[in-house]
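Chemist: Got a sequence here, can you build the structure:
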Amino acid sequence: MSTQNNRWNSALIILLGFSCLLYLYRIDKPSAPFWDENYYIATTERYKAGLAHLESHPPIGLMLIAAGDWLTGANSTLSTAPLARERHVSGDQIPKGYSFVGIRLFPSLFAILCIAAFFALLRRCSGSDSVALAASVLLLVENSFITHFRAAHLDSIQLFFVLCTIYQLVVVWKRNLAIGVKDFAIFGALCAAATLVKVNSVFLLALAPVMLLRDLSFVRSASRYGKFDRVFTNLGGLSGGAIAVCFAVFALHTILGSHTPDRNSPSGQVTWAHSSDTYKAYYTGQEGLSFFVVLHVIRDYGRFMNQDHRGVPKLDICKPGENGSHPTSWPLNRKTINYRWDSSDGRTSYVQLVGNQVNWAIGLIGVILAISITLARRIFKSTTVDHRVGEFIELILGLYLLYMAIVFYMAEQRVMYLYHYFVGLLLSLMLAGLSFKAIIEIHRIKRVKANIILVTVALASTANFAWLAPLSLHYPLTKAECEARNFLQRVVECQ
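Modeler: Reported below is the predicted structural model:
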């Protein structure tokens, strides 16, 4: 057993080694901003300048992006302070010699952590090292993740906290014991952390009643009063953990932004227009940091995010060059996005958000299989699947369906993009792994045969990644080489 564990641990180390190579090598390329980097460069400069500011997303991810630039110090000798005035910076405004390594550092590191967390979570849920490792390989070679996470974007940070939140539930679930208030506090803290990166992580709160019911199932002999007392105590722990993280994050944001923004700058106009009198008194030096100042910052920040969200235009499929898409197309890997292209000497380098077609097909199959297994368990009372694996399939499937319901609702409010499916893709790959584990049990597939299937799928996914890699990693292609990438489906408009 020890030798086998060492073998799997070695495989995981190799996997993480390749993760570092894919996510850290040449992260300074392209040496130009693309997609949301144009916004986050300006946000980074506001943190570095210590200016008060309100942003479209919560602070955790934004502060980490800024921390990367500060830690590397790569731009310390450049005149980047004027960028803090802007809400959105163009490539022409960025000083010559600007290094993108710093702002891309933490998103890339969190992408690597996501692979480790995904392996740990799926291993816990399935009880299978081989299934967890194979599914983690799919995550490693997911082209859309590599394109998006190697840039200054928030999604890898969000996915890491999403995985940690689910992992916390799985850990307490497998104990088969009553859940303590400490565990609820940890869950609340992780859930808050995910939501304070991107607000759509709020769907994780649906796991709270699941945890409460799980806890009550172990104290059935308690009186009604005792059960109510337990529920309220645990809810208090959950809320306490969430509130503590929320307050700490916004307190840090407030401390880092204590200087007065210029009223006449695009960024300053937004901050002044949406700040309460208490917040204004703080950043103009009339009032010091206090509990009530932080509360007002939280309120002002939330109100601005809500207003900014409502100001985003809706999807317009008739609009030329529309990059948005409807959630119905996402599981099919449709409506890719060209973030950037650069041509030279008859070749063009692309930064294209395109999914690994093998992975997305496996994810969709995983969702279908999970629904089938759940129906078989609940309607036809099938007992061929391990009870614990069946429970986790239902749990992850419920999260997937809830997340999709939320993004469907959001799509009615504003334009959405393919990368908004990243959480769904992550959950669908988990469902694929768990469903395969269930199929092994149903059909009593021998370990050698199961491993051959897993290796074949992992190799197919890796081959698909390698074929599309030039589009993800900004490597030059001729037009003919580019058009060849449209063989399975049209993923890029070649120049």
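
Chemist: When you work out contacts or count neighbours from here on, use the C-alpha atoms and nothing else.
Modeler: OK.

Chemist: In this structure residue 219 contacts residue 176, no?
Modeler: No - the pair residue 219 / residue 176 is not scored as a contact, 11.6 Å apart, by Cα atoms under 8 Å.

Chemist: who's in contact with residue 92?
Modeler: By Cα atoms under 8 Å, 6 or more residues apart in numbering, residue 92 lies in contact with nothing.

Chemist: and it, how far is that from residue 359?
Modeler: Distance, residue 92 to residue 359, by Cα to Cα, to the nearest Å: 37 Å.

Chemist: now do residue 349
Modeler: Distance of residue 349 to residue 359, computed by Cα to Cα: 24 Å.

Chemist: Settle it for me: which of those two has more neighbours?
Modeler: Taking other Cα atoms under 10 Å, residue 349 and residue 359 do not tie; residue 359 has more neighbours (28 against 22).

Chemist: Isn't that one up against residue 142?
Modeler: Yes - look at residue 359 against residue 142 with Cα under 8 Å: they come within range, at 7.0 Å.

Chemist: Check the contact lists of the two and give me the overlap.
Modeler: With Cα under 8 Å, 6+ apart as the test, residue 359 and residue 142 reach no residue in common.

Chemist: residue ranges for the strands of this structure, please.
Modeler: Per DSSP state E, the chain carries strands over the ranges 337-344, 347-353, 476-477.

Chemist: Deepest-packed of those strands, please.
Modeler: Highest mean neighbour count of the strands of the chain: strand 347-353, a mean of 23 (counted as mean count of other Cα atoms under 10 Å).

Chemist: can you list the residues that contact it?
Modeler: Taking Cα under 8 Å, 6+ apart as the rule, strand 347-353 contacts 143-144, 147-148, 336-343, 470-479, 492, 495.

Chemist: ditto for stretch 387-398
Modeler: Residues from elsewhere that reach stretch 387-398 (Cα under 8 Å, 6+ apart): 125-126, 367, 370-371, 373-374, 377, 427, 430-431, 434-435, 437-438.

Chemist: Relative to residue 282, how far out is the nearest residue to residue 269 once chain neighbours are set aside?
Modeler: Once flanking residues are discounted, residue 269 sits nearest to residue 263: 5.1 Å by Cα to Cα, 6 or more residues apart in numbering. For residue 263, the distance to residue 282 (Cα to Cα) stands at 15 Å.

Chemist: quick one more, to check against the first:
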Amino acid sequence: MKTFIQTYARFIYPAVILVISLSIYFPYYGTPQAMFWDENYHVPNAQKYIDGVMYMEPHPPLGKLLMAVGEVWFGDNENVNKQALLATDYLTGDAAPPEMTYKGYRWPSTVMMALSVLFFYGIINCITQRAWLAAAFTSLVIFDNALVIHARAVHLDGIQLFFILAELYFFTRIVTGGKPIRLRDYVLLGTFIGLATSVKATSAIELLLLAMLFCVDQWNNIKQWNWQALIKRIAVTVPSGVLPAAAVFLGVFYVHIGLGEKIIDNRTYKASPEYINQIRMGDTWSLKTFSLGMRDNWKFMSEYADGVPRLDECKPDENGSYAMNWPLSSKTISYRWDKNTVDGKTVTQYKYLIGNPIVWFSIVGGIILSLSLVISRYIYNNPVKDEKLFYWICAFTGLYVSYMVAILQIERVMYLYHYFIPLIFGAINLALVFNYIYRDEVIANNKHTIINASLFAILVIAVFAFFSPFTYGFGLTEDQFELRNWFSFWKLQVVR
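Modeler: Predicted structure coming up:
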């Protein structure tokens, strides 16, 4: 059995991880048969693509396009009158057809997030060359309550994280492949970045990967300050990475604009008369319409962003939170609750955005350790025991810090799920820090180190199960709720 596992480990581990991931992300994803949080926005907007209705929205279109595909392929609403979805950008629960289901709309985010764990596993495995280590730390993504509840809905983040993890995996494959870095590598990496940015603009932080790839590509010239060679290489690598990203982004908008073939109830979103005229002429797929539509969509997105209110923590119903509080899973968000009486006891089914505290707190600890390592190396000139691994830690710590610094510059209200991207960076970083600390034991496949990593994964799973009522909507009494209310800064609120 040991020989069999060692021989086929590269297939066994991913297969087991995928089965576990699907078993966590897919059960009950069709419930509740009602919308919550941003589903009220994304469901009607996805439906507009199906019916060819023009609309504008603050996020790039790719996520809603995939939701529309999911509804067409897997939805059960063929006989439902969905006209109410076309006349609004926010569908209230009362206005939604009561017999309508949301499985089709939820399917893309659910399945893509479930599949993305394979990229996460592959990233760690490529860097550490230890499948057991990669498998143990993949539990951070599979068994995080916040990721599971948010991705199993008509939300953009599961789709976004799929493309982000795909580009991170591709980046690590290039760097660890041992082959010369070619222009096609920049092209493909830029394409992945373009796909992620076409879902949510926050993915633009991944453009840093192009700079990191260039540093790996030209490390010898950088160390020798060979400016002439560096400038020549920049002249070809920047267009090779940036132009594909821009082409994908614009291509997605081209499809978005082309599908908007009619206007409902004179809902023009302040579009220019020229653009409206092109739509009414039935000329939505022309380059002229694209240029007009792109200009008007960009203007709408900018004005919408400017109109979003700032964070006001004095508001009793404020769901937003300050970015510096996110690493500790503050502030949680109550997405939905349904109150019932069972055997004389009041039982409430919650849908709560709350992170697995073992996952989130461990990631914070990993970032603190990695920052300490970087400071000790560059401030105090302490030696490092594994240079390649040290640079990988620097890369993911840098991505984490860069995102948090960038997000702190945004004045509009932001929410806990905006932390998912650095959460992924931090989870990878935690695995690398563990590998760095126990480097010799990991290389030797020390059984005690393997047991410790396994026990950590088991702890992650156990705490996920403990908080799973918030994730899957299982009923809780008040006492059971308070048993899970560990910290006041989470700001959990029991329904009485």
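
Chemist: Tell me, how many residues neighbour the residue nearest to residue 269 of structure 1?
Modeler: By the measure other Cα under 10 Å, the count of residues near residue 263 of structure 1 is 14.

Chemist: now swap in residue 209 of structure 1 and tell me
Modeler: 12.

Chemist: That one matches what in structure 2?
Modeler: Per TM-score structural alignment, the equivalent position to residue 209 of structure 1 in structure 2 is residue 211.

Chemist: And residue 300 of structure 1, by the same measure?
Modeler: With TM-score structural alignment defining the correspondence, residue 300 of structure 1 maps onto residue 296 in structure 2.

Chemist: do residue 344 of structure 1 as well
Modeler: Match for residue 344 of structure 1 (TM-score structural alignment): residue 340.

Chemist: corresponding residue for residue 106 of structure 1 in structure 2?
Modeler: In structure 2, the residue equivalent to residue 106 of structure 1 is residue 108, according to TM-score structural alignment.

Chemist: And residue 312 of structure 1, by the same measure?
Modeler: In structure 2, the residue matched to residue 312 of structure 1 (TM-score structural alignment) is residue 308.

Chemist: what sits against the residue nearest to that match when sequence neighbours are not counted?
Modeler: Of all residues not flanking residue 308 of structure 2 in the chain, residue 412 sits nearest, at 5.8 Å (Cα to Cα, 6+ apart). Contacts of residue 412 of structure 2 were listed using Cα under 8 Å, 6+ apart, and they are 305-306, 308-311.

Chemist: Just the buried residues out of these, in ChimeraX syntax.
Modeler: To isolate the buried members of these in ChimeraX, using 16 or more other Cα atoms under 10 Å:
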select :311
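
Chemist: Including distance to residue 60 of structure 2, could the contacts of residue 412 of structure 2 go into TSV?
Modeler: Below are these laid out as TSV (distance: Cα to Cα, whole Å):
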residue	distance to residue 60 of structure 2
305	13
306	16
308	17
309	20
310	22
311	23
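
Chemist: which of the contacts of residue 412 of structure 2 show up in structure 1 as well?
Modeler: Here the contacts of residue 412 of structure 2 are checked against structure 1 with both residues aligned by TM-score structural alignment, their matches' Cα atoms under 8 Å, and the contacts held in both are 305-306, 308-311.

Chemist: Just those: which are in helices?
Modeler: Taking DSSP state H, the ones among those that sit in helices are 305-306.

Chemist: of all the kept ones among the contacts of residue 412 of structure 2, which comes closest to residue 383 of structure 2?
Modeler: Nearest to residue 383 of structure 2 among these, counting by Cα to Cα, is residue 311 at 43.5 Å.

Chemist: The closest one against residue 415, yeah?
Modeler: No - if you go by Cα under 8 Å, residue 311 of structure 2 and residue 415 don't touch, sitting 9.5 Å apart.

Chemist: Which neighbours do the two have in common?
Modeler: Applying Cα under 8 Å, 6+ apart, one finds that residue 311 of structure 2 and residue 415 are jointly contacted by 320-322.

Chemist: Filter the residues you listed down to the buried ones, PyMOL style.
Modeler: With 16+ other Cα under 10 Å as the criterion, this PyMOL line picks the buried residues out of these:
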select buried, resi 320+321+322
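
Chemist: residues in contact with the spatially most central residue of structure 2?
Modeler: Among the residues of structure 2, the one closest to the centroid is residue 161, at 3.0 Å (Cα atoms, centre = their mean). Residue 161 of structure 2 sits next to 113, 116, 196, 421 when contact means Cα under 8 Å, 6+ apart.

Chemist: any idea how far residue 209 of structure 1 is from the residue of structure 1 positioned farthest from its centre?
Modeler: Relative to the mean C-alpha coordinate of structure 1, counting by Cα atoms, centre = their mean, the farthest residue is residue 223 (41.6 Å). Separation of residue 223 of structure 1 from residue 209 of structure 1 (Cα to Cα) stands at 20 Å.

Chemist: what's the answer for residue 337 of structure 1, then?
Modeler: 38 Å.

Chemist: repeat for residue 45 of structure 1
Modeler: According to Cα to Cα, residue 45 of structure 1 and residue 209 of structure 1 sit 41 Å apart.

Chemist: Kindly report the same for residue 86 of structure 1.
Modeler: Using Cα to Cα, one gets 43 Å for the distance from residue 86 of structure 1 to residue 209 of structure 1.

Chemist: Likewise for residue 83 of structure 1?
Modeler: In this view, residue 83 of structure 1 and residue 209 of structure 1 are 45 Å apart by Cα to Cα.

Chemist: now the helices for the stretch 1-150 of structure 1?
Modeler: Secondary structure of the stretch 1-150 of structure 1 by DSSP state H, counting those that start in this stretch: the helices cover 2-24, 37-49, 59-72, 101-126, 129-140, 143-149.

Chemist: oh sorry, the question was meant for the stretch 201-350 of structure 1
Modeler: Ranges of helices in the stretch 201-350 of structure 1, per DSSP H, counting those that start in this stretch, are 207-216, 224-256, 266-274, 277-283, 291-310.

Chemist: Would you reformat those as CSV and include distance to residue 401 of structure 1?
Modeler: Formatted as CSV, the helices of the stretch 201-350 of structure 1 follow (distance: least, Cα to Cα, whole Å):
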stretch, distance to residue 401 of structure 1
helix 207-216, 13
helix 224-256, 24
helix 266-274, 35
helix 277-283, 39
helix 291-310, 23
